[in-house]
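Enquirer: Below are the sequence and a predicted model; questions follow.
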Amino acid sequence: MAFLVDAWQFVVGTLLPFLVVLTLIVFVHEMGHYLVGRWSGIGVTAFSIGFGPELAGFNDRHGTRWKLCAIPLGGYVKFFGDEDVSSSSTDQSALDALTPAERARTFPGAALWKRAATVAAGPIANFILAIAIFAVLFSLYGRRVADPVVSEVRAGSAAEEAGIRTGDRLLAIDGVPVATFDDVRRYVSVRPEMRIVVTVERGAEKLDFPMTPKRTELTDQFGNKMELGVIGVVTDEAAGRFRTVTYGPLEAVGEGARQSWHIVTGTFDYISNLIAGRMKADQLGGPIRVAQASGQMATLGVAALLQLAAMLSVSIGLLNLMPVPVLDGGHLVFYAIEAVRGKPVGPNAQEIAYRIGIALVLSLMVFATWNDISMLFSRT
């Protein structure tokens, strides 16, 4: 009986929120491809959420098969003229048999700019989704902020060693202005063991304090551990004047765009720290960790789950723009080469590149999943 209860809690508390978040992100990504492809005059044979056997579906009046498949870890849009769902290969003999008008409706027969726009539309749709979600959340709930005024300097911290004092107002870090305490945390967290210069206001003086954030393992309310850069300053209600900032519709969109941009820059900061050895690779998570995070955010409410969806949407959009064959970014690289050369990359070269790309993506998935499994066992 206990097993059934645990299984039910897993399905409702973890699996269902994960599938809702993933389906939303995948649907919007593929809809970006679909809408721009259709707008460009390219025919679509299938729009699928998931892979594998079809569970349900229907045909629309344009001849597109809309379907839901058994393995809900992704999706695809298949265009006319594609031999496979990745648009990576073409049945040339079938294309040669088409009339010029029919060929123009195929993906490989479309103009270069139409193919590039159709491919780029997927990741762009992910960014738009994230901005829209953040904008709605900021419009409805505002944003909780605090002034970057120090109420406490932790003993033995980088800030104490540098000479920061209680009451100091942080003005800038490395010349970048900071308006809120979150700005400080965001900038410092991705710079462990990197020298920074903190500018503070102390009375009528402006002082610069060089320091190096310490790489510190932190644990969130759910027990998840992460390594971040920390300088050891804290604010409180009195010093930081905690308050909720409200936004109008246009302001919320702008703030949503800024929030999405922070995720992009944070991702590149993490990659550079990973290469430099300042952060561990075990923080790279896969589907298990995403599912776990979905369940955890669901316990905090719909707003928290939507915020996670927005963050993941940016990450998936950015991942798809990486210049790796089989990803959207890899296709765009091939189109850029085609634009320069005046002709497509040869089929043999494309085949080799796609094989390498598949190997890289699968290796990344295996590594991320291994991290997820290791994390689960470390908690037992």
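Expert: Great, that's in hand. Only a predicted model underlies this, so the values are computations on that prediction, with no experimental measurement involved.
Enquirer: all contacts plus neighbour counts: C-alpha atoms, from now on.
Expert: Fine.
Enquirer: Report the distance from the helix or strand harbouring Leu95 to the chain centre.
Expert: Leu95 belongs to helix 92-96 when elements are defined using DSSP states H and E. Relative to its chain's centre, helix 92-96 lies at 38 Å (C-alpha atoms, centre = their mean, to the nearest Å).
Enquirer: For it, which outside residues touch it?
Expert: 81, 103 (C-alpha atoms under 8 Å, 6 or more residues apart in numbering).
Enquirer: Next, Thr216: secondary structure please.
Expert: Under DSSP: H, G, I helix; E, B strand; the rest coil, Thr216 falls in the strand class.
Enquirer: how much space between it and Thr180?
Expert: Going from Thr216 to Thr180 by C-alpha to C-alpha, to the nearest Å gives 22 Å.
Enquirer: Next one for the comparison:
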Amino acid sequence: METLLSFIVVFGLLVFIHEWGHLVFAKRAGILCREFAIGFGPKIFSFERNETIYTIRLLPLGGYVRMAGEDPETIQIKPGYDIGLVLNNEDKVEKIIINNKSKHPEARVVQVEQIDLEHALEIVAYDEHDEKVTYSVDEKAKLIQDEIATQIAPWHRQFGSKTVGQRSLAIFAGPLMNFVLAFVLFTLFALFQGLPVDEARIGQITDEGVAKEAGLMEGDVVLSIDSSPVDSWIDMTAVIQQNPNEPIDFEINRNGEALVIEVTPAERENPQGEAEGFIGIMQPSEFSLFGSIVFGAQETWFFTTMIFDVLSLILTGDFSIDYVAGPVGIYNYTGEAAALGIFVLMRWAAALSVNLGIINLLPIPAMDGGRLVFLGLEAVRGKPIDPQKEGMVHFVGFALLFLLVIVVTWNDINRLFM
């Protein structure tokens, strides 16, 4: 249960901040955002605010912001249709009743001759006296079909009406916010945990370590080990690791008092399979607001370059599917991070956020990077790519991505049972 909750919180945060970036910059450009969704599939929860419906959906596999004009409008009104019109105080149409007109006795029932809900915002229709009347439509009017209201999208509120720069920023803002989130999480980690200091000084001592049994205390400054001076944390730990099960003398300074304490490092196996000593101490740390900000930037840059190093293996032919984790693998690693504490989970979430930002910026169809490529081509050509052709490319890209997810997930499952 802890793993599940941790996964939902971490993944939900990453998706939320990504889609929130799209939403904020799309709205700043004046684009009507119909829905802000976390997850896919059936709705679990929803509410409406400032023209946008916010939903949580059943399948936690991502999210989306549905902007007006990106997809064909699902409600179409043609000449000859009988519709109901509800006018506001300015005699502009504020509701257009498509069906179930009997439930809206306040509506005027008319027969459509011409309708333009994108540019002119007018409806030319015949009223009950068979007279032709022209109605002005409010730009925030709503279409009511099966008692479900959908706000109309005049051309100036649609995605396609905005400049290439505005559309590009709305798309780029999603991955950008993932990098911002990573920077914030890394900075908070350093603020709460402190910054590691390369000093020959005892940091936090674990309860089960031999250092506590021997009498070492947090804050002790190590002057030498076995009469050999040590000047840094790296020097000190190197001596400890080289002497498993061998007693060594620590000459320390404790609040101005010189002491010599004998410690026998316990033995453990390092990642290379070799025996090494350890005594159960943590590296000393210090707290600094400026240092934490620098640490946040450095860690974000480190993980960015590391991910690009892995992706570069595709060009050299050294890339392996084992370098990639799907939903199952991420779920498993999130559980392991959560078991090690909130701060380890925080760093894991930050690393995942960088990963999500980079993957979304790759020039892959159906991803943000693929959409930016088409916007770049539009800027060069001076006109947009045929929407049907672009849609087909994104559809094929999405299908291939879905296939990749299946392969990676199968590989994740196999690794769990190896």
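Expert: Thanks, I have it. Keep in mind that what you see is a predicted model, and the values were worked out from it rather than measured.
Enquirer: After superposition, what is the TM-score?
Expert: Overlay of the two chains. TM-score (TM-score structural alignment, normalised by the length of the first structure): 0.67; 283 aligned residues with a C-alpha RMSD of 3.3 Å.
Enquirer: ok, back up a step: between Thr216 and Thr180 of the first structure, which has more neighbouring residues?
Expert: Set side by side, Thr216 of the first structure and Thr180 show more neighbours around Thr180, with 18 against 15, by other C-alpha atoms under 10 Å.
Enquirer: How much space separates that one from Thr244 of the first structure?
Expert: When distance is defined by C-alpha to C-alpha, Thr180 of the first structure is 12 Å away from Thr244 of the first structure.
Enquirer: Identify the contacts common to those two.
Expert: Overlap of the contact sets of Thr180 of the first structure and Thr244 (by C-alpha under 8 Å, 6+ apart) consists of Val145.
Enquirer: neighbours around Leu19 of the first structure, how many?
Expert: 15.
Enquirer: meant to ask about Trp8 of the first structure
Expert: For Trp8 of the first structure, using other C-alpha under 10 Å, the count is 13.
Enquirer: before we move on, what about the one 5 residues further on?
Expert: For Gly13 of the first structure, the neighbour count with other C-alpha under 10 Å is 20.
Enquirer: so it sits right up against Met297, yeah?
Expert: No. The criterion here is C-alpha atoms under 8 Å, and Gly13 of the first structure misses it with Met297 at 9.8 Å.
Enquirer: Settle this for me: Ile131 of the first structure is touching Ile263, isn't it.
Expert: No. Judged on C-alpha under 8 Å, Ile131 of the first structure makes no contact with Ile263 at a distance of 11.3 Å.
Enquirer: And the two? Which one has more around it.
Expert: More crowded of Ile131 of the first structure and Ile263, by other C-alpha under 10 Å: Ile131, with 26 against 17.
Enquirer: where does that one sit relative to Phe18 of the first structure, distance-wise?
Expert: Remark: distance between Ile131 of the first structure and Phe18 of the first structure (C-alpha to C-alpha) = 20 Å.
Enquirer: Please identify the helix or strand for the spatially most central residue of the first structure.
Expert: Most central in the first structure under C-alpha atoms, centre = their mean is Ser315, positioned 1.1 Å from the mean C-alpha point. Using DSSP H and E, Ser315 of the first structure sits within helix 302-320.
Enquirer: tell me which residues in that helix are buried?
Expert: By neighbour count on 16 or more other C-alpha atoms under 10 Å, the buried set for helix 302-320 of the first structure is 303-320.
Enquirer: What's the average distance for the helix or strand following it when superposed on the second structure?
Expert: Using DSSP H and E, the helix or strand that follows helix 302-320 of the first structure in sequence is helix 328-341. Its aligned residues in the second structure lie a mean 0.7 Å from helix 328-341 of the first structure after superposition (mean C-alpha distance after the TM-score superposition for the first structure).
Enquirer: Helices of the stretch 1-150 of the second structure, residue ranges please.
Expert: Applying DSSP state H, counting those that start in this stretch to the stretch 1-150 of the second structure gives helices spanning 2-28.
Enquirer: got the contact list for the aligned residue in the second structure for Phe27 of the first structure?
Expert: Counting by TM-score structural alignment, Phe27 of the first structure corresponds to Phe16 in the second structure. By C-alpha under 8 Å, 6+ apart, the residues touching Phe16 of the second structure are 38, 63.
Enquirer: Next one: Phe16 of the second structure from Val260 of the second structure, what distance?
Expert: On the measure of C-alpha to C-alpha, Phe16 of the second structure and Val260 of the second structure end up 55 Å apart.
Enquirer: do the same with Phe374 of the second structure
Expert: 69 Å.
Enquirer: neighbours around the counterpart of Gln193 of the second structure in the first structure, how many?
Expert: Matched across to the first structure, Gln193 of the second structure falls on Tyr141, judged by TM-score structural alignment. By the criterion of other C-alpha under 10 Å, Tyr141 of the first structure has 14 neighbours.
Enquirer: Hmm, Tyr141 of the first structure is touching Thr246, no?
Expert: Yes. If you go by C-alpha under 8 Å, Tyr141 of the first structure and Thr246 touch, sitting 7.4 Å apart.
Enquirer: which neighbours do those two share?
Expert: Contacts common to Tyr141 of the first structure and Thr246, judged by C-alpha under 8 Å, 6+ apart, are absent.
Enquirer: Show me what the helix or strand harbouring Asp183 of the first structure is packed up against.
Expert: Using DSSP H and E, Asp183 of the first structure sits within helix 181-189. If contacts are counted by 3 or more C-alpha pairs under 8 Å, 6 or more residues apart in numbering; DSSP states H and E, helix 181-189 of the first structure sits against strand 225-230.
Enquirer: So which other helices or strands are in contact with the strand it packs on?
Expert: Looks like strand 225-230 of the first structure contacts helix 181-189, strand 214-219 (3+ C-alpha pairs under 8 Å, 6+ apart).
Enquirer: hang on, the earlier thing: does the residue nearest to the centre of the first structure touch Val264 like I think?
Expert: Yes. Shown here, Ser315 of the first structure and Val264 form a contact pair, counting by C-alpha under 8 Å, at 7.4 Å.
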